[in-house]
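Student: Predicted coordinates and the sequence they were generated for:
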Amino acid sequence: MKLRFVFAMLGAMLAGAANAQVEIFCQPIHTDFLISEETTIRVEVHNNTSDTLVLAGTNRNAKLGFELTTESGAAVSQRTELPFAPADVIHSGETWTRAIDLLPFYDLRNPGRLMLRTYIEWDGKAFLTPKHFFNLTRGPEMGKLIVAAGTGQKKATVKYSLRTVARAEGEMLFLCIEDPETQVRVAAANLGTSIRLYPPQLRRDAEARLHVLHQAAPNRFTHSVLTDTGHLLNQEHFATDYQMPEMREVDAHVVVTGRPYIPGDDRRLPLGPETNH
């Protein structure tokens, strides 16, 4: 009887120890990321301890971080600390969820397959997630434009390119900005879904704004206007009812003509660019 009681107490103690812990989960939101786009990781922490976990500030008692390596095992260089604030606390019994963009904090300029693990250090213990993998890719080039930038000794060239990456919802088109000599990419703006029936068009107007016209769906084209640094200013959509939307220059301005797209309109161009006549 006493032995049974001892085993029962031991089982209760072990169960309590198992519950008094931190559970942590992480998941990249995509399998493939284009270099210089937001590289977002979803992180979820369950605080099963009796303490409050404080991730920042003078009362910090826990540290959340990432173990990020290349496929060969080399550590990816971290540029700055992750941006936690004193308000980032996880009370006992609570679940804390965040979407964290790794791009500002790690050197993610090179293509390749990366391994990610997320950890929390607390009370002399470390809690670690399983390994997750994702790919950094330059993406196939669908169009490009190289222009002069700066003046005098600071004069240089900038390359704007249209590149795609596959996602669960379809192929996505990005406008990328990079130094054509070093191939260092500084920005990647997501322009939305794209299909390859008609090749996208890229132009720059007299005010240094960038214009992209691409086929976003069988029945829809999208005209995007961006700053020369890749900030999206505006998007408008055009239908494909037997008339190809046209982008052209008028008095140093870039204009797109066509019939505005009405959601639900299923009319479309009947032929591809190779056979349309």
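Tutor: Received, thanks. Owing to the predicted nature of the structure, the values given are computational and were not obtained by experimental measurement.
Student: going forward, measure contacts between C-alpha atoms and count neighbours the same way
Tutor: OK.
Student: how far out from the middle of the chain is the host helix or strand of R42?
Tutor: Secondary structure assigned from DSSP states H and E places R42 in strand 40-47. Computed by C-alpha atoms, centre = their mean, to the nearest Å, the separation of strand 40-47 from the middle of its chain amounts to 16 Å.
Student: Just give me how far the helix or strand following it sits from the chain centre.
Tutor: Once strand 40-47 ends, the next helix or strand along the chain (criterion: DSSP H and E) is strand 53-54. In terms of C-alpha atoms, centre = their mean, the centre of strand 53-54 is found 28 Å from the chain centre.
Student: Work out which residue lies at the spatial centre of the protein.
Tutor: Per C-alpha atoms, centre = their mean, the C-alpha nearest to the average position across the chain is that of E38, at 3.0 Å.
Student: The structure to be compared is supplied as follows:
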Amino acid sequence: MNLKHGWWGLLAAVACRMLVPGASAQIEMAWSLAHNRTVLMEPVRATVKISNYSGRDMDLTPRGNARLRFDVEDQPTSTVPTTGQPLVRRGVIIPNGDTREVEVDLLDAYRILKGQSYMLTPVLEFGGMRFMGRRLSLEVQPGLELARRDYGMPASGEARTVTLRQIHRGRTDQLFFRIDNSSTGFCLGVYELGRVIRYFVPRIELDRNGVFHVLHQTAPDRFLHSTFGYDGAPLGMTFYSAETASLRLVRDESGDVQVTGGTPFVEDPDAPGMLTAPALPPSHPYQVNIGELPLKGRPSPPRTAPSRKRTADEAVVW
């Protein structure tokens, strides 16, 4: 009897192990990072793709039957604390048999406050089970500081520190605008300005209306003028075409800031939303002649091509 019960116990254990993969297959989860390398305090955006084959609807709202979170490890077996803010900002319901993509910002929900490497793992809790996605690494860098300006008195509570930082990402150098409230020590925002080449030193200016102006070079003959509010909100951007030595970010006596020495890109009237480069002068506004120029008042003699004779056609004289 004991032997018989032992065999039944072994078969039951094997059956349980065979059922676990089937339960896990009810939920499929894949995810990716927008960037696996970010500058410090830049939003850490991720997209989680969830397929629901559980037989019932999945509700990811704050009071729903499912919860999505991340394990953010700053060291082995050590996770960073949360900020108290929800990871999923808007309600997401995934009906049975459907697939949804959930976009999240890990910086809002987790204290990713140091420049170092992190390991990230998504965890979905649903139906009394936990489903885990693959583990990915995130590299957070402080960035190379290219420019820095301080404005206001710290005692006023409205002082600002703005910096331009650079990291290498996607095989190019990327420039970022960071604004901090130096009175409180809080970062108000970090924004990507795009590609930067360092033939031109980036400039920062503040106008009389409290708007920050940033000018940097994105290509040999292309520049980008970006503007941000005093609270860090992006206001707009304009591309310019110019030579490096001619472009300037000028603050006049009245406190207004403008770009001089360049020509702005304009919107294509035939393709709304598309920018076109300024019209350039012709490459050769005059006729190019090779050789000596003809004298004034005297036409050039016509040029005749020398006749080519074969050696066999020439007369031989002895």
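Tutor: Received it, and whenever you're ready, just let me know what you need. The structure displayed is predicted, hence computed values, not measured ones.
Student: thinking again about what came up before, after superposition, how close is the strand holding R42 of the first structure to the second structure?
Tutor: Superposed on the second structure, strand 40-47 of the first structure shows a mean distance of 0.8 Å to its aligned residues (mean C-alpha distance after the TM-score superposition for the first structure).
Student: same for that strand, what does it pack against?
Tutor: Here strand 40-47 of the first structure touches strand 22-28, strand 95-101, going by 3 or more C-alpha pairs under 8 Å, 6 or more residues apart in numbering; DSSP states H and E.
Student: so F239 of the second structure is in which element?
Tutor: F239 of the second structure belongs to strand 234-241, assigned by DSSP H and E.
Student: contacts for that strand?
Tutor: Contact with strand 234-241 of the second structure is made by 221-229, 262-265, 277-278, as judged by C-alpha atoms under 8 Å, 6 or more residues apart in numbering.
Student: now the strand holding R42 of the first structure: which residue numbers in the second structure?
Tutor: Alignment of strand 40-47 of the first structure against the second structure: residues 45-52, by TM-score structural alignment.
Student: follow-up on the earlier one: please state the offset of the strand holding F239 of the second structure from the chain centre?
Tutor: 16 Å.
Student: Next up, the contacts around the alignment partner in the first structure of F212 of the second structure.
Tutor: Counting by TM-score structural alignment, F212 of the second structure corresponds to L210 in the first structure. Neighbour list for L210 of the first structure: 202-204, 224-228 [criterion: C-alpha under 8 Å, 6+ apart].
Student: so of the helices and strands packed on strand 40-47 of the first structure, which one's packed in deepest?
Tutor: strand 22-28 (a mean of 20; mean count of other C-alpha atoms under 10 Å).
Student: angle of that one against strand 40-47?
Tutor: If you take axes from the mean of the first three to the mean of the last three C-alpha atoms, to 10 degrees, strand 22-28 of the first structure sits at 170 degrees to strand 40-47.
Student: Which residues does strand 22-28 of the first structure contact?
Tutor: The contact list for strand 22-28 of the first structure, computed with C-alpha under 8 Å, 6+ apart, reads 39-49, 117-120, 127-129, 132, 134.
Student: out of these, which are buried?
Tutor: If you count burial by 16 or more other C-alpha atoms under 10 Å, the buried members of the contacts of strand 22-28 of the first structure come out as 39-41, 43-49, 117-120, 128-129, 134.
Student: Give the helix, strand or coil label for G11 of the first structure.
Tutor: helix (DSSP: H, G, I helix; E, B strand; the rest coil).
Student: count of residues packed around it?
Tutor: Residues lying near G11 of the first structure (other C-alpha atoms under 10 Å) number 12.
Student: For E23 of the first structure, see how far away it is.
Tutor: According to C-alpha to C-alpha, to the nearest Å, G11 of the first structure and E23 of the first structure sit 21 Å apart.
Student: all helices in the second structure, in order from the N-terminus.
Tutor: Ranges of helices within the second structure are 2-24, 106-109, based on DSSP state H.
Student: which residue lines up with A189 of the first structure in the second structure?
Tutor: Match for A189 of the first structure (TM-score structural alignment): Y191.
Student: Same list (the helices and strands packed on strand 40-47 of the first structure) but as a markdown table, adding distance to I146 of the first structure.
Tutor: Output for those, formatted as a markdown table (distance: least, C-alpha to C-alpha, whole Å):
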| stretch | distance to I146 of the first structure |
| --- | --- |
| strand 22-28 | 33 |
| strand 95-101 | 29 |
